[in-house]
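J.: quick one, structure for this:
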Amino acid sequence: MESVFDAILPIFGIVTIGYLAARFGFMEEAAIDGLSKFVFNFAVPLLLFRKIAQAGLPNDMPWELPIAFYGGVIAIFLLSAVLGASLFRRGGAEAVSYGAAACWGNTVLMGIPIVLATYGDRASLPLFIIIGIHTLVMVPVLSLGYAFAGGKGRGLGAALGDIAGDLVRNPILIGLLAGLLYGRYAPPLPTVLDETTRLLGEASMPAALFAVGGTLARYGIGGQAPHALALSVIKLVLLPAIVWLLADRLLGLPHLWTQVAVVLAALPSGITAFLFASRYGAAKNTVTTTIVLSSFIGLVTVPTAIWLVGP
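T.: Take a look at the predicted model:
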């Protein structure tokens, strides 16, 4: 357990430094936003491009991995939305936001650094399979959920337009597809391109963690804290448990792949859940509170999840 904390605490240390820098005015919101855009629009897509272009994907796609991960994620989304509507008495669109907060983890900004720091480059393939198709799976699920719930008067047509726009413009998806095409049809990366993408990829990890901390500094503990606490527990405890059952017990994935899936499932709620809640005007305060609470609770639960799934 001590070795797990030794690997993970520096990661949360960078998040804390980013939080303090923004909280005490050393980094303005515009600077944090710019750093986040650099990470999401350039550094991570180029990291993904380089890893996929060099390693490629297996000839036989291991569909058991996304089935285990996204089976758990979608199950938690539906469960949390139902709980939001029934137990917490939230309206249709607000219930969908509850589901989003409980299922959409911080897989890019925190997931990549944590998984690579814990398991090394050998975890790159399962890591990038999950992250690469995250948008393809979850954007349609959430957008259609809001459409059927009547979020902010947006119907099915508007939801389909949102889905198409989000997919076409998503830098992570573009990086994945570009890496796949280059790896399959082009020669090995030239030295200059390889070194450029390597340097940017290495910059993505500390920059992403710093940006997470800086972003958290602008959100506080708002309304519906008991609801947010319940959603945080679902996200940090129940979701990784379900993914472990699917990956290890039901589908029998290789141990490393199970570890990666469980750790990604155990991450705190991601900022994207707030972006969806804002787009559809539903339960924004509860979602932001869930993001903050789950991030702080994750200081304990994420290392615990890594320890539980073993070396």
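J.: make it CA atoms for all contacts and neighbour counts henceforth
T.: OK.
J.: before we move on, what SS does the residue of the chain most remote from its centre have?
T.: Most distant from the centre of the chain: Pro187, at 31.6 Å, with distances by Cα atoms, centre = their mean. The local conformation at Pro187, judged by DSSP: H, G, I helix; E, B strand; the rest coil, is coil.
J.: so how far is Ser124 from it?
T.: Separation of Pro187 from Ser124 (Cα to Cα, to the nearest Å) stands at 21 Å.
J.: one more: Phe210?
T.: Distance, Phe210 to Ser124, by Cα to Cα: 22 Å.
J.: the more surrounded of those two?
T.: Higher neighbour count among Phe210 and Ser124: Phe210, with 28 against 19, using other Cα atoms under 10 Å.
J.: check contacts around the more buried one.
T.: Ile14, Val15, Thr16, Ile17, Gly18, Tyr19 (Cα atoms under 8 Å, 6 or more residues apart in numbering).
J.: hmm, which two among those residues are most spread apart?
T.: Between any two of the contacts of Phe210, the greatest separation by Cα to Cα is 8.6 Å, found for Ile14 and Tyr19.
J.: overlap of the contact sets of those two?
T.: With Cα under 8 Å, 6+ apart as the test, Ile14 and Tyr19 both reach Phe210, Gly213.
J.: following up with a second sequence; could you model it the same way so I can compare the two?
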Amino acid sequence: MFAQNFLVAFPLFALIGLGFLCTKLNLLTDSVGTGLSKYAFVIALPMLLFNVMSNITHLPPPNWFIAIAFFGSCFIVFVIGRVIGDRFLKLNGEGQTIFGMAGVFSNNVQLGIPIAISLLGQEALPSIAVIFSLNGFLMWTLATIAIEISRNKSPSIKKTIIKGTWSTLKNPIVVGILAGTLWGFTGLTLPTPVQTAANLLGNSASTVALFAVGIGLAKYKLSTNLGFSLWITLLKLGVQPLIVLVLCQLIGLGPLETKATCLMACLPVGVNVYIMSQEFNVLQGATANALLITTTLACLTVPLTLAVFGLM
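T.: Sure, this is the predicted structure:
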């Protein structure tokens, strides 16, 4: 099972490696990666999700208990990360927050969508759309409140939630999901030329997003705080997938939902964590290291974890 999963996932990670190699050989610059990432995030991936979700009436309905399993694991691992950061790594409150967040904030969009389609098929996208819709809002809100508590002791939770909700509704990924779902329920179809254009844009999403990840990784280098990064890698690629599997079984999710939820938990650290570390000026080196290490290892750990769990 591992060999089969690896062969399916390998071309996706090969695209990341190709983007990384092209940048290291100075064939491309970081600005190219920035442009490709922007195109994938704002245009291609939302269009892919629009195309899939517009067929919502022909796809399995999402089970919203997925959110309990996935985000329940995020909260548990986040707390574990804060305890490790406090007891063993002697981090302050802000450092504990970013450290804990690095153990749970996955690269759900650029990696999650292509891998889910390759390993599970489009039938899994309504399930993981539940995670996409809530991930950014819940993760950023949790991190912001935790940081504000450590800094001010009296955060404006209402203001933070309102700001997070508005940011979520403006997120192109969420817009693609909602627009596709609403269009699907109308029962209408796009004119053939428009649908063809939409398909061409959506079909470019996986290739462009993965290639852009590789270009982006080329600017990170292994630096200080490597020990912190290895702790993060253990939490992200080892502890979180295991906790998600346990929660899926306790809740009683079906096979497809369990596979989709565990796959999302197996993914490497997302770039949002590095953005958080810059935003709050904490653990930039450790999060950059973790981003590079977990993305490199995920080529092996994603198919291996799914095979060991008996999900593929």
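J.: let me see the TM-score of these two.
T.: Once superposed, chain against chain, the TM-score is 0.92 (TM-score structural alignment, normalised by the length of the first structure); 309 aligned residues with a Cα RMSD of 2.2 Å.
J.: just give me the match in the second structure for the residue farthest from the centre of the first structure.
T.: Structural alignment (TM-score structural alignment) places Pro187 of the first structure against Leu188 in the second structure.
J.: what about that match, distance to Pro126 of the second structure?
T.: In terms of Cα to Cα, Leu188 of the second structure sits 19 Å off from Pro126 of the second structure.
J.: kindly report the same for Asn225 of the second structure.
T.: For Asn225 of the second structure, the distance to Pro126 of the second structure - Cα to Cα - is 38 Å.
J.: swap in Thr287 of the second structure?
T.: 30 Å.
J.: and the two? which has more neighbours close in?
T.: Thr287 (33 against 23).
J.: contact partners for the more buried one?
T.: Contact partners of Thr287 of the second structure, counting by Cα under 8 Å, 6+ apart, are Phe99, Ala102, Ser229, Val273, Tyr274, Ser277.
J.: against which helices or strands is the helix or strand Ala178 of the first structure falls within packed?
T.: Ala178 of the first structure is located in helix 171-185, with elements delineated by DSSP states H and E. Judged by 3 or more Cα pairs under 8 Å, 6 or more residues apart in numbering; DSSP states H and E, the packing partners of helix 171-185 of the first structure are helix 44-55, helix 124-132.
J.: return the list of helices and strands in contact with the shortest one.
T.: So the one you mean is helix 124-132 of the first structure. Helix 124-132 of the first structure packs on helix 44-55, helix 64-86, helix 112-119, helix 171-185, helix 255-265, going by 3+ Cα pairs under 8 Å, 6+ apart.
J.: reformat those as TSV; add distance to Met138 of the first structure and mean neighbour count.
T.: Listed next are these as TSV, based on distance: least, Cα to Cα, whole Å; neighbours: other Cα atoms under 10 Å:
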stretch	distance to Met138 of the first structure	mean neighbour count
helix 44-55	18	24
helix 64-86	8	21
helix 112-119	18	20
helix 171-185	13	20
helix 255-265	14	24
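J.: nearest residue to the spatially most central residue of the second structure in space, please, no chain neighbours.
T.: Here the mean C-alpha position of the second structure is nearest to the C-alpha of Asn108 (Cα atoms, centre = their mean), at a distance of 1.9 Å. Leaving aside its chain neighbours, Asn108 of the second structure sits nearest to Met264 (6.4 Å; criterion: Cα to Cα, 6 or more residues apart in numbering).
J.: surely that neighbour meets Gly112?
T.: Yes. Using Cα atoms under 8 Å, Met264 of the second structure makes contact with Gly112 at a distance of 6.3 Å.
J.: need the residues touching each of these two.
T.: In contact with both Met264 of the second structure and Gly112: no residue, using Cα under 8 Å, 6+ apart.
J.: picking that back up, give me the subset of the contacts of Thr287 of the second structure lying in strands.
T.: Members of those lying in strands (criterion: DSSP state E): none.
J.: pull the distance from the helix or strand where Leu297 of the second structure lies to the chain's centre.
T.: Under the criterion of DSSP H and E, Leu297 of the second structure resides in helix 284-308. On the basis of Cα atoms, centre = their mean, to the nearest Å, helix 284-308 of the second structure sits 12 Å off its chain's mean C-alpha point.
J.: please apply the same query to stretch 138-149 of the second structure.
T.: 18 Å.
J.: mean deviation of it from the first structure?
T.: Compared with the first structure after the fit, stretch 138-149 of the second structure shows a mean deviation of 1.9 Å (mean Cα distance after the TM-score superposition for the first structure).
J.: same check on stretch 286-297 of the second structure?
T.: Here the mean offset of stretch 286-297 of the second structure against the first structure after fitting is 1.1 Å, by mean Cα distance after the TM-score superposition for the first structure.
J.: how about the counterpart of Asp86 of the second structure in the first structure, nearest residue that isn't a chain neighbour?
T.: By TM-score structural alignment, Asp86 of the second structure lines up with Ala85 in the first structure. Nearest in space to Ala85 of the first structure, with sequence neighbours left out and distances taken as Cα to Cα, 6+ apart, is Ala95 at 5.3 Å.
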